[in-house]
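>>> Could you work out the structure for the sequence below:
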Amino acid sequence: MATVINDQLHADLPTVQFQHIVSHVEGSKFEKLLFVVRALWAFFTTSQVDAVHIHVASAASFYRKSLFVWAARLRGKPAFLHVHGSNFNSFYTGSAAPLRAYIRWVFAQCARTLVLSETWRQFFTQHIVQNRVEVLHNGVHVDRFEECRTPMVDTSHFLFLGRLGVRKGVYDLLEAIDQLVNQHQQRHLRFLLAGDGELAEVQALIDAKQLQEQVQVLGWIDSQGKMELLKQVSTMVLPSHNENLPMAILEAMAAGKVIISTTVGGIPDLVKSGTNGFLITPGDVPALSSSILQVSSNPTLAARIGACNIACVSNSFNLRTINEQLAQLYQAAIAEAAGTVR
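Take a look at the predicted model:
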């Protein structure tokens, strides 16, 4: 979510001027509550507001951000709820009936609900709000990843980029690597695991399976470190159990990498299995192993898929185009609120 917000704030949109109000801070419950109150005060004391764009996840994030939907309603301004949470479906279905009713009411007050994929649009229109649900994909600055498009990268090198834990499927990946290395003797394979999370647990499992030569845990990396890693690999592996529309996959596609991932969230909007990557069912370790082996043994296929991914992102997920779509949505909602559009 932070990447999307930052890109939005720095968008080159002559007709739009953003004022960013942060509503969350780490700390005690009292500190968090005080911060929300201050954010609401900042909103009500901001003189010129035409529309309110609210980025939201699930659980506590939703309830906190719903206060700003109320605030926008009180000021008579159109609100956009932009949903990023990868588990919003389970959050909604797992809530008690009164809370589900409140969730539906909040979204019904919004001028637009923005979701990241067609899969999520279908969920929201079926369960939460029938109208004014728009797909606004995450996007990337495609040209920034040109330096990562190294055509001669060894197809035996793979990158996992995300929080190390169950949700992102890192333990499934380690099981697949174990099969490939210790059962099928694919000892030439190399995997870089970049991200925060359960670093000690992951390293302990690597040691137990004697995969130290094949797998390196790098921990959290910054933007420049990410670019350097993308230069070294042919493939991004993200076998997630739960996702929305991962920026890591979009960025790897812009860098011309093969994608191995799963059929969850908005990922099928990005990756068509066999065309620009490989999609498996979450938790299907044999299929994950097979996909890794297929890429590592077929440099021609990897090169073709990489070129396809660059074209796909350039055509459909270019951030400039997506920002223009967002500006048009703002204009339409503002016009509707002013009663100039029927």
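
>>> going forward, measure contacts between C-alpha atoms and count neighbours the same way
OK.

>>> separation between residue 114 and residue 198?
Distance, residue 114 to residue 198, by C-alpha to C-alpha, to the nearest Å: 31 Å.

>>> do the same with residue 69
Separation of residue 69 from residue 198 (C-alpha to C-alpha): 35 Å.

>>> more neighbours, these two?
Higher neighbour count among residue 69 and residue 198: residue 69, with 23 against 14, using other C-alpha atoms under 10 Å.

>>> For residue 53, see how far away the more buried one is.
Noted for residue 69: a distance of 9 Å to residue 53, by C-alpha to C-alpha.

>>> Need the overlap of contacts for these two.
residue 79 (C-alpha atoms under 8 Å, 6 or more residues apart in numbering).

>>> List the contacts of residue 216.
Counting by C-alpha under 8 Å, 6+ apart, residue 216 has contacts 191, 192, 193.

>>> with the residues you listed in mind, which one is nearest to residue 273?
Of all the contacts of residue 216, residue 273 sits closest to residue 191, with 21.5 Å by C-alpha to C-alpha.

>>> excluding its backbone neighbours, what's nearest residue 325?
residue 136 (7.9 Å; C-alpha to C-alpha, 6 or more residues apart in numbering).

>>> my guess is that neighbour meets residue 324, correct?
No - if you go by C-alpha atoms under 8 Å, residue 136 and residue 324 don't touch, sitting 10.7 Å apart.

>>> Those two: which is more packed in?
Using other C-alpha under 10 Å, the more surrounded residue of residue 136 and residue 324 is residue 136, with 21 against 15.

>>> and for comparison, fold this next one:
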Amino acid sequence: MVRILMCSSSLKVKGGMVSVVKNYLNYPHWEGVKIKYVPTHIEANKFVLMAYFAVACIRILWLALCERPDVAHLHVAERGSFYRKAFLLRALRRLGIRVILHHHGAEFERFYNSLSPKGKQYVNKILRMADLNIVLSRRLVSMITDKAPKAKVQVLYNAVYAPPANPYDIKADNVLFLGRLGHRKGVYDLLEAIRRTDKDLPEGVKFLLCGDGEAEEVSRKAKALGIEHRIAHVGWSDGKQKEDFMKQSMINVLPSYNEGLPMAILETMAQGIPNISTSIASIPEVLHDGKNAFLIRPGDVDALCRCLLKLVGDEDLRMAFSRKSYGLIKEAFSLDANIHKLKELYADMKDNAQ
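Predicted coordinates for the structure are as follows:
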């Protein structure tokens, strides 16, 4: 039995990293692996957050001393998330616990470049200290090795559950946006594209803008642009509502400026929903322009308009993209394959520690 101590945010926190963790914790076939999960972060003011993290640290150190996990699997982003996990990594390594840093941060490079030389040295030291750094794609390996050439790195793509058969409804007439509402995810570019294409879109096409963040500002902007009649939802959606929205959607649009490997893209692909996104980060490793999706440059609203109108108006193309997207998820990004590889990594780390 391999004993794992896993740490990330509270499962009530919104975002892709927590979606990955939920997939892991809900997976039914962890034979040979026992996971103890301790959340280290909540969405709160800094004083509550500091107190929450302090209590989590006490619990983690108690588990490390009393239950002696074989591996600590720490999910990490940038800024505060990195420093919290760095503190835990150093403490756990001193206790002889092997540590994985599983990197999810879409803005890690921006965070790193903002640091002083001393701050960069500290980050480099933490990357080297980890027994293993997991990144979400091949492109992101250099994100670690350029800073810490001796750091150990493995690629483990995000993965999702895919239903037994492609559930895509070719007659669906909604366009979906799944992501934090704000500039980084390109939601304001999407609003402008809706304004420009409004007169050319079929009357029944509505847009579902699903995410936390700047919901009030997005609603005000939609009103100012005169496109309120096109907006069917603004705000966070999860659980049954999110499932229903995906069933009703013919396209997912995510015109992001910074990303890792967005769970929103994988989740919609698993439902057979064609995507329009940007050719950044790891996205081109799963979305292949003109084959299973359309890719544009960040900020290119003209291209976004063209792709949106083309996909909305061409059922055959949407169906072709749907089949290829769903097939790729089943073949290469299934949760079964992801966890099989993760089990192997855990076992290797345990064996190498003995």
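
>>> Out of the contacts of residue 216 of the first structure, list just those in helices.
Taking DSSP state H, every one of those sits outside helices.

>>> mind listing the strands for the second structure?
Ranges of strands in the second structure, per DSSP state E, are 2-9, 33-41, 71-76, 98-103, 132-135, 153-155, 174-178, 206-210, 231-235, 249-254, 275-278, 293-296.

>>> Now render these as a markdown table, adding distance to residue 196 of the second structure.
Listed next are the strands of the second structure as a markdown table, based on distance: least, C-alpha to C-alpha, whole Å:
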| stretch | distance to residue 196 of the second structure |
| --- | --- |
| strand 2-9 | 39 |
| strand 33-41 | 41 |
| strand 71-76 | 39 |
| strand 98-103 | 37 |
| strand 132-135 | 38 |
| strand 153-155 | 40 |
| strand 174-178 | 15 |
| strand 206-210 | 14 |
| strand 231-235 | 14 |
| strand 249-254 | 16 |
| strand 275-278 | 17 |
| strand 293-296 | 17 |
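
>>> Give me the nearest residue to the equivalent of residue 244 of the second structure over in the first structure, chain neighbours excluded.
Counting by TM-score structural alignment, residue 244 of the second structure lines up with residue 228 in the first structure. Distance criterion C-alpha to C-alpha, 6+ apart; nearest residue to residue 228 of the first structure, sequence neighbours excluded, is residue 148 at 7.5 Å.

>>> Within its local environment, how many residues does the counterpart of residue 310 of the second structure in the first structure see?
Matched to the first structure by TM-score structural alignment, residue 310 of the second structure sits across from residue 294. Other residues within reach of residue 294 of the first structure, judged by other C-alpha under 10 Å, total 15.

>>> separation between residue 294 of the first structure and residue 133 of the first structure?
According to C-alpha to C-alpha, residue 294 of the first structure stands 39 Å off from residue 133 of the first structure.

>>> tell me which residues of stretch 171-183 of the first structure are tucked away?
By neighbour count with 16 or more other C-alpha atoms under 10 Å, stretch 171-183 of the first structure contains the buried residues 171, 172, 173, 174, 175, 176, 177, 178, 179, 180, 181.

>>> Would you agree the last one is in contact with residue 175?
No - the pair residue 181 of the first structure and residue 175 does not pass the contact test of C-alpha under 8 Å, sitting 10.0 Å apart.

>>> got the contact list for residue 238 of the second structure?
Listed by C-alpha under 8 Å, 6+ apart, residue 238 of the second structure has no contact partners.

>>> try residue 174 of the first structure
By C-alpha under 8 Å, 6+ apart, the contact set of residue 174 of the first structure is residue 206.

>>> Alignment lookup: it to the second structure.
The pairwise alignment with the second structure assigns residue 174 of the first structure to residue 191, based on TM-score structural alignment.

>>> Next one: its match from residue 222 of the second structure, what distance?
For residue 191 of the second structure, the distance to residue 222 of the second structure equals 7 Å [C-alpha to C-alpha].

>>> ditto for residue 304 of the second structure
Note on residue 304 of the second structure: its distance to residue 222 of the second structure, by C-alpha to C-alpha, is 17 Å.

>>> Could you do residue 187 of the second structure as well?
Taking C-alpha to C-alpha, one finds residue 187 of the second structure at 11 Å from residue 222 of the second structure.

>>> More neighbours: the two, which one.
When neighbours are counted by other C-alpha under 10 Å, residue 187 of the second structure and residue 222 differ, and residue 187 comes out ahead with 23 against 20.
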